[in-house]
Each structure stands twice: as C-alpha cells, then as structure tokens.
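S.K.: I need the structure of the sequence given here:
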Amino acid sequence: MEKITIPTEPIGSIPRPKELIIAQRNYRYGTMTYDRLCDYYTRAIQTTIQQFETTGSSVITDGEQTKPSFLTYPIFILFNEYYTFSADCFSLKFADGHQRLLPRLIKAPFRYALYAHTYIDIAKQMTQLPIKQAVITPSALSMVYPKATIRGYSHEQFLNDLTNECEKDIRLCLESGAYCVQLDFTEARFSLKIDPSGQLLKDFVQLNNQVLDRFTFQEQRRLGVHVCPGGDQDCYHSFEVDYLEVLPSLFKLHVSNFYLQITSETNRERIFLCIREHMKSWHRIFIGVINPIDPRVESAKEVCDQILEAVKYIPIEQLGTTDDCGFSPFDDDESTSRQMAFDKIQARIDGTHMAEKQLMMNR
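M.R.: The predicted structure is shown next:
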C-alpha cells in the first residue's frame, strides 16, 4: 500500500531574538555599526534554521530575520530618498487601532533596492533542507503610487516598472534554488474593507496575474500564494470580512499552491465547501492548522482532527498543512515568543504525521 504523505510548510516569519531587536534599535539610533548589526543577523538566521531542523520540518525559511517587514523589504532602504509618509499613504488598520503604513513614491522610477533571492543565498549556506521564500505581491506595492503625482511619470509607466521588478524578484528566487516562492497577498481580504464592491480585489488579481503569466506552467508549480486576515501584534486587520467573498477570486491566480488561513475561522465547513468548488486539479491546498496569534499551543491531536475534517472536502493528494500566518511579519512585533512559535510549528508537524498514520489505518 502506498504511503500517505501530507506536505507541511511554514508561512515564513519567526519572531526575532530579543538581542536582534535591541541591535536594530541601536543601529537606528546610530550607536551600532552596520557590520556589527550583520553579526546579529547572521546569528539569528543560524539559530532559526537550527530550530527549524530540530522540529523535523522538511521545508524551512530563514524566518525573515533580516526583513524589516514582509511588505516593504524591496524598497525599505530607499525610504528617505524615494518615499514619504503622509496622511494619504496606504494604511493597514488593525482591530486594536494600530496601523502599518506603506509610503508614497515621490521620485521616479519605481525600483527594487533588494531582491528576495539574497535571503536564500545566505540561508542555503547554512542548511541542506529545501528553502521556501516569501515575496510581496505587485498588488500590495501598487499602493505606493495609486495615481500619477510625479511629473513625467505616468501610472502606466509605474505599473510597467512594478511588474518588471516583481517578475525579477520571483525569477531570481527560482534561479537561486528556492523550493517554492510564496506571494504574500494579505491585502486581498483587506481590499474588501476599502471597496466592498470587489472591484479593487479584481484589479489586484489581474495585476498579480500579469506578473504570474510571465512564468511557464512548470514554473507556476513552484509558485504559491498566501492569504489571511492579517496578523500583527496579536490582532487582525480584516477578520470581519467574509472569507467566502475572497476565495473565489483567489483561485483565479495562476499559481499551483495555496496557503490558506483556516483554523481561526469559526465555520470551517463552509470554507472547505468553497475551496472544493473553486480549486483545480493541479492545485495544492495548504490549510492553516495553527493560529499564530492564539497564546495557546495547539495539540498534535487538534491538528490531526482538522486534517481529518479537511480530507472530507479536499483530496489527500492535493492537501498540505501550514500556519494561518507568519508569526512576526513586521520586525518589531514581539507579541509571540520564539519558543511559542516553534512549539506551535512542532505541533503542526507532529499533528500532520499523526493524521498520515490515521489515514493509512483508515485505508
């Protein structure tokens, strides 16, 4: 009898060590050199990879230890020269009232200062395990220049530069040997708060597909998309938006892997029914079985039970498991400890193996 294997993968970010957060703060205040900060970065990446390996995870990330955030890493070092923060900036507003701002472009042309393959190049020197890399979507970055405000730089020119840079970011990750490249599409659910008609979400999907269509079908099999209601400082930015209004549009994206927040939903059956209706035969559905903002560590049995529920709707050969969201998508988020994050990851892995054994017995 053929063995049942359910792939399980992290989303990306892991809380940074306290000493790294302090070092970053000291660097910003001018009391630490960049070379010294890099020493802290290196140690954080090494420790994160070692802890991933200890869990038995077959696919890992670098924990995004050197990303300022999942959202701004390509343009972060250009902030002072190319961007400004003002009242009209795009803002992710969270349930507790705090905000995360995306700056506004004030100098053309739009360009990346850093590509995500650099994270892979460093991480693969420290591990033999497959490395997954998260990148930001073009739709998210499109909000730095929603309309033409720079003389001689049209919105069409901006979108062309944006799609070129996003394609390059993904392609360089593939060329660097990424096992999978995951597009973080947290603005999908949030877009329906801004525009309940759904037109903005359609525009976002169309823009993302303009980039994804530059890749072959075989390349798209190594691409995925992650969507969630946004987790930061133990709260969400768009949990109140009905998931069923998002999922049909999500499955129009030209990727093969879908990393979906599930476990925090109160009525999972209706979500699974929607997934079953819209998924294609070449899709892999990674269901979230861990809630990163829940202060309780899930048990392996709870994870197993969620998987057994999911296989009633999703074929086993198309099923995978993941976490609902990254554990620290912004570098200053200390709401979850590193130990808590890895305890939850361990529960996901153990629970997935438990489900594999149970499903084999059921056969």
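S.K.: all contacts plus neighbour counts: C-alpha atoms, from now on.
M.R.: OK.
S.K.: Please enumerate the helices of the chain.
M.R.: With DSSP state H as the definition, the chain shows helices at residue ranges 18-28, 34-55, 79-82, 117-123, 138-141, 155-175, 187-194, 199-212, 217-220, 247-250, 268-278, 300-310, 338-362.
S.K.: one more to put side by side:
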Amino acid sequence: MVGSAIVSDGDQRWSSFATYPITDTLADTGLAPNLAPGGQYFTIFADGHHRQLPRLTGGPFRYKTYAADGLRKSITFATRPMKQAVISPSMLALLYPLSEEVADYPREAFEAHPVGECEKDVRQAFEAGAARVSIDFTEGRPALREDPRNPWTGAGMLPHFIDLISRVLDRVPPEQCVNIGLRTCPGGDRGSVHSADVPYTSLLPSVFRLNAGYSLIQFASEREKDPVLQAIGEHSRDDANGVPQVCFIGVTNFQNPRVESPQEIRDLLVRAARFIPKERLGATDDCGFSPFSIDEKPLHGSLDYARDVAFQKIRNRVEGARMAAESLGV
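M.R.: Coordinates of the predicted model:
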C-alpha cells in the first residue's frame, strides 16, 4: 500500500507502546501481577497533560503480554517483512518507586527482571517472524530534563538507563544485533511533545555507545538540524562490537498534518549525507502517529484524517528516500 520494504502494525493492538506488557488499558485495568495504579509519571507533556505508569507493589515482576503476541496476529496479513517494536527495560525500571524500597524486593533484584523480560520480548519477536526489532527508548531525552514536577527526570538516570539496555544487547549475538535498533524521540501525543527542549546532542553520545545495529532518530521536527546531524556523524560507529550502526533519521513529522513532499525528503537526506556516511544513512518517520490508544489527534481534527495523512507521509518518505539514493549513488 505504501511501498515500504519493511512494515509494522503501528502498535495498534496495544494500550500504548510503553504499557503493552503490563496493562490492558491506560485506565490501569487488567494490570500484571504485583502492580497497582498510581505510579510515577512517565512524562509530562508541554501542553500540561501527562501519562502515568502503574506502581510496583511486590515481586517478582513479569510481563503479562509480549510484543510477539500481537506480531503473530499481524504477520498473517503482511505482504512485506515486519519490524516489531518492544519497550525498553529502562522505561519499566520507572515502575519501581524513586526514593523508597519495595518490601522484600530490592531495586537490584527487580531490575534483573525487566532486563530478562525485554530479552525474552526481543527473542520471541524474532521467533515469531520479525525481520527487525526496535527498542523504544523515549525516556532517554526526558532523563536529562530535570523537571521538578516529575522527580525522576532530575535523578541523573540516563547512564543507568543505558546500562539496562546494554545488559539486554549483551545477551544477543552480534549477528542478531544487526537487526536490533533503538528508537529515540521527544515524544508525541495529542499534538504535544515532552522533551523537545532537551538538546539532542546531550543524548546521542550515550545512545551510540550501545551495540545496537541501527538507530531510529526523530529528526524532521528538530529546529536546529545540522548540530544533530553532526552529533550523529561523530558518535555513530562503523564497528559496534562487529556491527556497523545504521542511522535512520526521521524525515516526516507526524505531529504536523502538512505532508512533506518527496523532494523535501530527498533534500533532507542529501543534506544529512554531508555528516553521516551515506552507506549508514536511512530514512524513517518521526514518532507520534498514535503511541497511545486514546490520542484524539487534535491538530488533525479527526482520527480518520490523521490516518490518511500518515499513510501519505509514509508513501512520500519511501519515494523521497528512493530519490535520495539515486542522487547519492547508493
């Protein structure tokens, strides 16, 4: 329908990209065992609305749903290879209270479980037929925000988040890490973002220390583009434990209903190739079409129109990438 070589189901079966393993709805119905409503805010968006996680009440922590559970249903309809997104262990680490200990379940013991569950999530996705798996790491940028309304963002957690994800990747052989990526963004929900004010250049050096085969980097909505491209070029690696890091930059902004033309997308990718080796450069879409199931898409006016716009943006991204490849000789 859109011409993309690899497709996904857009998390349409889940309450959200972040909570699919632990709850049936964003109203905290159908919670996994040892969880209760009323945990930390995952984030507070620029327009003031927030998304909240459950809180951990005891151990052990286990997923009730894996990404592969949805993939097995979606892949039966696919005519192209599929990519499956999974949530990071660092997001789920926020289930643990920031400044207190859960009885008989110290933080170190707990965090071994999200790491193990994320590894299982990744492995099951590949076993279910995923051609690629991406780990959603949207909490990376807020970890540098220091928002007093949301205390975890000022707790210096980015190095620890990177360590948790690295523990997952270290359990996967390099030949499989080629097809495991990391997605990073400033959020996108109800037409608002949560951390666009945090310089990307503060986050990207840490992201590229991970031995992931590729990165999906929200980029089209960035105001200052060249510093971001320069950071990607400087910090991405030709050899990450035997794996070259491919950098897929966002070329369509799903928060904006305006549809980018293929020519705009081509020009953006050609511009990016001045900073990033063209053999390690790719195109993706910015996040934010529908990461939460209750997003009303207020900037678009209706969900149906937003969906039509999304598909047109993807079509143009595919065509613009083809034009850029032709211009760059790759």
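S.K.: Could you provide the helices of the first structure in CSV, with additional columns for mean neighbour count and distance to Ser328 of the first structure?
M.R.: What follows is the helices of the first structure, written out as CSV (neighbours: other C-alpha atoms under 10 Å; distance: least, C-alpha to C-alpha, whole Å):
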stretch, mean neighbour count, distance to Ser328 of the first structure
helix 18-28, 17, 12
helix 34-55, 17, 13
helix 79-82, 13, 22
helix 117-123, 18, 16
helix 138-141, 23, 18
helix 155-175, 18, 22
helix 187-194, 21, 17
helix 199-212, 18, 24
helix 217-220, 14, 27
helix 247-250, 18, 23
helix 268-278, 16, 25
helix 300-310, 20, 21
helix 338-362, 20, 9
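S.K.: of these, which approaches Pro103 of the first structure most closely?
M.R.: Pro103 of the first structure lies closest to helix 79-82 among the helices of the first structure, at 7.6 Å (C-alpha to C-alpha).
S.K.: got the contact list for the closest one?
M.R.: Around helix 79-82 of the first structure, the neighbours that count as contacts under C-alpha atoms under 8 Å, 6 or more residues apart in numbering are 103, 105-108.
S.K.: need the contact list for the residue mapped onto Ser74 of the second structure from the first structure.
M.R.: Counting by TM-score structural alignment, Ser74 of the second structure lines up with Ala123 in the first structure. Taking C-alpha under 8 Å, 6+ apart as the definition of contact, the neighbours of Ala123 of the first structure are 45, 49, 61-62, 131.
S.K.: ok, and those residues in the second structure?
M.R.: Listed in the original numbering, the contacts of Ala123 of the first structure still in contact in the second structure are Asp62 (both residues aligned by TM-score structural alignment, their matches' C-alpha atoms under 8 Å).
S.K.: What distance do you get for the counterpart of Gln263 of the second structure in the first structure to Arg348 of the first structure?
M.R.: In the first structure, the residue paired with Gln263 of the second structure according to TM-score structural alignment is Lys301. According to C-alpha to C-alpha, to the nearest Å, Lys301 of the first structure stands 10 Å off from Arg348 of the first structure.
S.K.: do the same with Phe217 of the first structure
M.R.: Phe217 of the first structure sits at a distance of 30 Å from Arg348 of the first structure (criterion: C-alpha to C-alpha).
S.K.: can you tell me which residues contact the residue nearest the centre of the first structure?
M.R.: Central residue of the first structure (C-alpha atoms, centre = their mean): Asp184, 3.9 Å from the mean position. Asp184 of the first structure makes contact with 70, 134-137, 225-227, according to C-alpha under 8 Å, 6+ apart.
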